[in-house]
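Participant: Everything below, folded, please.
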Amino acid sequence: MQLLTPDLGLFIWTLLAFLIVFFILKKFAWPAIIKGLNDREANIAGSIATAEKVKLEMAQLKNENEAFMVKAREERALMLKEAKDTKDKIINEAKDQAKEIAAKIVADAQITINEQKMAAITEMKNQVGKLVIEISEKILRRELVGKTEQETYINQLAQEAKFN
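Facilitator: Just a heads-up that it's a prediction; the model follows:
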């Protein structure tokens, strides 16, 4: 039981040792401990402020990135529309040129056909004319007495005539 009720001398010496240690700690240790705690508190507060600042910057960058993505999508859609318009324009121009070329080819072909037709008609007229002259010449060389004899001779010459 003596541990539960200490003597007055032990109590005084213990109190004196406590006060000496307390004043030594107060003079040398407490300022360093308080300074370290204050530095740590300031460091933590600075880190929290920096984290909040970074969080705000990240939110701002995210908003800017979303705005940039929207703008990029709009530009892409515009570029696709312009490309489609250009493609359609080129196709329409090519069709128009093809139509013009086809019309020119058809017109040239019709002109050529008409020229060849006229040449063939002229050639045929020339041949018919030569044939008529040839038959007329033969008729005139031979004097025929009767009309029936003349018709028979003309028919014979017409059958013998060579059509070139």
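
Participant: switch to C-alpha atoms for all contacts and neighbour counts from now on
Facilitator: OK.

Participant: And the helices in this protein?
Facilitator: Counting by DSSP state H, the chain has helices at residues 8-24, 30-141, 147-160.

Participant: here's the other one to compare against:
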Amino acid sequence: MELITPELGLIFWQTLIFLILLALLAKFAWKPILGSLREREQGIEDALRQADRAKAEMQSLKADNEKLLAEARRERDQMLKEGQAMAAQIVEQAKTTASEEAARVTQQARESIQQEKNQALAEVRNTAAQLSVDIAERLLRRELTDPSAQQKLVDEYLKDVKLN
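Facilitator: Below you'll find the model as predicted:
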């Protein structure tokens, strides 16, 4: 029963040993333990700050990337519009050039056809005139060889001529 009701001497020695142990722990163990706890606490706080900074930096990078993507899309769309406008302009210019060339070729063809037509008509007239002269010459030769035919021809011409 001595353990349940301790004596004054036992309490004294237990208190003395406890105070010595407490002093030794305070001098040698608590400072390093508290220092390592502070270091660990500081390390955790630093890690949290770094994580927050990294998170903010990641958000900033993400926003920058989105801006760059939006800018790239806008530039791509602008390039596509410019390309389409340029293609439309080239097509329109080609159509205009083709229609002008077609009109020029058509006009040249008309002029060439008119020129050839005029030459053909002139040739037909010359041929007709030459044939008329040849026929008249043959008729006159034939009729002029016969004296009665000559008289008959003179009479016909005189009938056709009216005297005033």
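
Participant: Let me have the helices of structure 1 in CSV, extended by mean neighbour count and distance to residue 1 of structure 1.
Facilitator: Supplementary listing: the helices of structure 1 in CSV, determined by neighbours: other CA atoms under 10 Å; distance: least, CA to CA, whole Å:
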stretch, mean neighbour count, distance to residue 1 of structure 1
helix 8-24, 12, 15
helix 30-141, 12, 37
helix 147-160, 12, 171
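
Participant: out of the ones you listed, nearest to residue 2 of structure 1?
Facilitator: Taking CA to CA as the measure, these were each checked against residue 2 of structure 1, and helix 8-24 came out nearest at 11.8 Å.

Participant: Would you mind getting the angle between that closest one and helix 30-141?
Facilitator: 40 degrees (axes from the mean of the first three to the mean of the last three CA atoms, to 10 degrees).

Participant: By how much does helix 8-24 of structure 1 deviate from structure 2 on average?
Facilitator: Here the mean offset of helix 8-24 of structure 1 against structure 2 after fitting is 2.6 Å, by mean CA distance after the TM-score superposition for structure 1.

Participant: separation between the residue most central in space within structure 2 and residue 68 of structure 2?
Facilitator: Per CA atoms, centre = their mean, the C-alpha nearest to the average position across structure 2 is that of residue 83, at 2.6 Å. Look at residue 83 of structure 2 and residue 68 of structure 2: by CA to CA, to the nearest Å, they are 22 Å apart.

Participant: Check residue 153 of structure 2 too.
Facilitator: Look at residue 153 of structure 2 and residue 68 of structure 2: by CA to CA, they are 110 Å apart.
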